[in-house]
Structure formats: C-alpha cells, structure tokens
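Visitor: I'd like to go over a predicted model; first the sequence, then the structure.
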Amino acid sequence: MSGAWPDILRAFVALLFAGAAVKLMDDALDVEYDLCRGKRTLAVRLERACLPYSLAIFGIAMITEAHVALAVFLGSYAVGMFTRLDERLPSRVPAFVEIIVAIALCIVLVGWREALWGVAMMSVIDWLDDMVDRQKDLISGQFNVAIRFGFVEVLFAILIALCLAVYTEVVWTALGFIALVVLSIIFDVTTKKIIGPDDEEMMDKW
C-alpha cells in the first residue's frame, strides 16, 4: 500500500493541473459568452496570458503523470466537439475527423484502457455541465448536448459513460470527481460577477 499512495497522489495532482489547463482554455474560448452572462472569469482577467499559463499548468501535469494528463487533455478535446460533428474546423476537416485523430492518438500514447477512461470521464463531466446549464444555454442560444439530444437521453449517456470510466480506472474516476470539486471551487472564487443578482435574475427570465 505504501507504494500505491505516491502513485495516487501523482495521479491526483496531474488530474488537478490537467483539469485546470483544460478549464482555462475552455473559458478562453467562451470569453464573449461569459461576459454576456455577466461573469468575468479568470480567463477574461488573464487575457492574452491565458494561453501561456494554460501551457505551463499542463506542463506540470505532464511531468507529474503523463498518462493521466494526456488522457484528460485528449479526452476533453474529443468530447468538446461531439455536438458539432460536421462543423469545419480551422484545420479544414470536419470535427468528427479530429475526434477520431484525438482518440487514436490517445490510444497510441497511453493505451486503449486509459484512452477509454479519458473519453468516458470527460464525457461525464462535460455532459453534467451541459445539463446544469441547459436552461441558461437555451435562453442565450448556446448549443449543448442536453439541448440537442434531450435531458433523459443525455442522462442515460452519462450513466453509461460513468460505468465505462469506473470499469477502466476506478481510482482515477474517484480522484477525478474530487479534482472536479476542488477546481469548481477555485474557478468560482476567481470569477467576478459584473452584474448584480437582481440583474442576473432578470437576464435569466429574459
């Protein structure tokens, strides 16, 4: 057991830093949307420095535990494009092609089991977030899986993905949820509201 604890700690640190890097980059892509919602996220405040900070944080995750970091990053990359499979990306190919490339690359670099965990776990986290934001995204016109495929359908998909995550890497799955809670607290604390609660309520009703 003594040999397992350092491995568990490294996996948790890698999950924490890889998750932070993914969250920063995701927020950087959603800067305009977050500002419209009256939220000044950490990515908004970092401005152009967001990218180098994200790379530095991801570098720490890679040094700590490369397999975990790559599974999180490539899994997030693939899952993030599920709602727009036919969209043409800057690479001039449809999103589904990059999804296949990301998953294949993950399998080659970390193995099929860790790759499956990365896709499954990131699906659970991403789709849960979409379900929580379903009403706000519906009002703002933002597209997510819960809106596109339906609440019940996505709930079943989350349960299947969770079973796959637990089957492939039960320890990483447990650590992933702990890291998710920690990161949610950190990013909530560092996010400033630029409108009052009453104004936000009015915007939600609108």
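Guide: Right, received. Where do you want to start? Values in this document were obtained by computation on a predicted structure and should not be read as measured data.
Visitor: contacts and neighbour counts: CA atoms only from here.
Guide: Will do.
Visitor: wait, what's in contact with Phe151?
Guide: Met131 (Cα atoms under 8 Å, 6 or more residues apart in numbering).
Visitor: any idea how far Thr83 is from it?
Guide: 14 Å (Cα to Cα, to the nearest Å).
Visitor: which parts of the longest helix seen in the chain are buried?
Guide: Using DSSP state H to define each element, the chain has its longest helix at helix 4-29. Going by neighbour count (16 or more other Cα atoms under 10 Å), the buried part of helix 4-29 is 10-25, 27-28.
Visitor: likewise for stretch 44-59?
Guide: Applying 16+ other Cα under 10 Å to stretch 44-59 flags Val44, Cys50, Leu51, Tyr53, Ser54, Leu55, Ile57, Phe58, Gly59 as buried.
Visitor: this is the comparison structure:
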Amino acid sequence: MWPEIFEFLSTIVAVACCAAAVKLADDYLDKEYDAIAGKTNWAEIFDKGTMLYAMFLLALSAGINAPLALSLFLGSYIVGMFSAMRDKFPSRLNGFQESLVAVTVGLVLFGWNTMLFSVSFVFAIQLFDDYIDAHSDCLSGQRNLANRYGKMECLLVGLFCTLAAFWLNERLFVPTLAGTAIVYLLSFRFTNTVRI
C-alpha cells in the first residue's frame, strides 16, 4: 500500500515541477505578448533567473520520474510548435521539422505509449488554455488555436485528447492531472497576489 501511495505522490510532484518549468519557459518566451495583454507573467518576477529556475525544476522533475517528466517536456515542445510549423528557428529547421525530431527522440527514449500519452495530455491542456485566453491573446496578437479554429472546436478536441490520454495510461492520468492542476492553481493565485 505505502509504495503505491509514494509512487502516486512522487508522480504528482514530478509533474508539478515539470509543469512549472514549462510555465516559466513559456512565460519567458511570451513576455512581450503578455505585457501588451496586461497579463502578469512569471518572467517579469524572476527576470534573468527565469530560465535557470526552469532548468532546475526540470532537472528535479526528471530526477523523480525521468520517463514521464521528459516525455511531458518533449510533448510541450511539440505542441508549442503547432502554431509555428513554418517558422524558421536557430537550428535552421522549421517548426514541423523540429517537432519531428522531438517526436523521434521521444519515441526512441520513452516508447510510443508514454509519448502519445504525454502529447495527448499536453495538447488537451494547451487547447483548454487557448480557450480561456482567447480574448487576451486576440488583443495581444498572440497565436491561439481557439481563435484560429473556433472555441467550440477547441473544447471538443481538448476533451477528445483528455479521453485519449486517460485511455492510453489511466494509471498516470490522475497524478498527471493533479500535478498540472496544482501549478495552474498556484499560477492563478500567484498572479492575483502580484496584481494586488
């Protein structure tokens, strides 16, 4: 019984650390857009240390549960490229090509089930986030899947991806959802506290 409880709780902590790392990296990249939209951004608070904290949290997450943490991080990278498939990056590859590299690395290191679970879960979170941020992203000119394809479509595909992630690995689904929810709630509370 205790080993199962420990595994469940450690998975939540690993996912929370990974989600916080992704949030920091995302806020670092979106700092200018968030300033235009009037949204509080973690990169404003952590400034030059933002990416260092992100790396520290990712390392901590990987130390607890490397396959899940790193597949979720790769999933976030892949999903993050969905709005920039044709853009060229410093690697001289476009977003689509970089996504293919990330998918290949993930499949080789973690297997198809873990990678598909991670991509499905992260894509669901991204779709729900875009649904919530549709108005502010429209004001700032930031790319948003809900604005591009429709809010209802975004919700439906998000629900489908959530169910797909649950079907692919129901053992990991609940602690992954819990870890993500913790960071989302902390982010919301932290943002409101900073604004006050």
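Guide: Here it is on my side, so go on. This structure is a prediction, so every number in the text was calculated from the model and none was measured.
Visitor: hang on, the earlier thing: the next helix or strand after the longest helix of structure 1 against structure 2, how far on average?
Guide: Using DSSP states H and E, the helix or strand that follows helix 4-29 of structure 1 towards the C-terminus is helix 31-36. Helix 31-36 of structure 1, aligned to structure 2 and superposed, deviates on average by 1.6 Å (mean Cα distance after the TM-score superposition for structure 1).
Visitor: so what's Phe58 of structure 1 up against?
Guide: Taking Cα under 8 Å, 6+ apart, one finds Phe17, Ala18, Ala20, Ala21, Ala69 in contact with Phe58 of structure 1.
Visitor: the third one: what's it in contact with?
Guide: This points to Ala20 of structure 1. Per Cα under 8 Å, 6+ apart, neighbours of Ala20 of structure 1: Ser54, Ile57, Phe58, Leu183.
Visitor: go again using 7 Å as the cut-off
Guide: Leu183 (Cα atoms under 7 Å, 6 or more residues apart in numbering).
Visitor: now swap in the first one and tell me
Guide: Phe17 of structure 1 makes contacts with Ile57, Phe58, Ile60, Ala61, as judged by Cα under 7 Å, 6+ apart.
Visitor: now the helices for structure 1?
Guide: 4-29, 31-36, 42-46, 50-64, 66-79, 95-110, 112-132, 134-140, 145-149, 151-168, 170-189, 197-205.
Visitor: once you drop chain neighbours, what's closest to the residue most central in space within structure 2?
Guide: For structure 2, the residue nearest the mean C-alpha position is Ser76 (4.6 Å; Cα atoms, centre = their mean). Excluding the flanking residues, the one nearest Ser76 of structure 2 by Cα to Cα, 6 or more residues apart in numbering is Val122, at 6.0 Å.
Visitor: what does Leu24 of structure 1 give?
Guide: Per Cα to Cα, 6+ apart, closest to Leu24 of structure 1 is Ala43, 5.9 Å.
Visitor: what does Ala16 of structure 2 give?
Guide: Gly179 (4.3 Å).
Visitor: the one you found reaches Leu9, doesn't it?
Guide: No. Counting by Cα atoms under 7 Å, Gly179 of structure 2 sits too far from Leu9 to count as a contact (9.2 Å).
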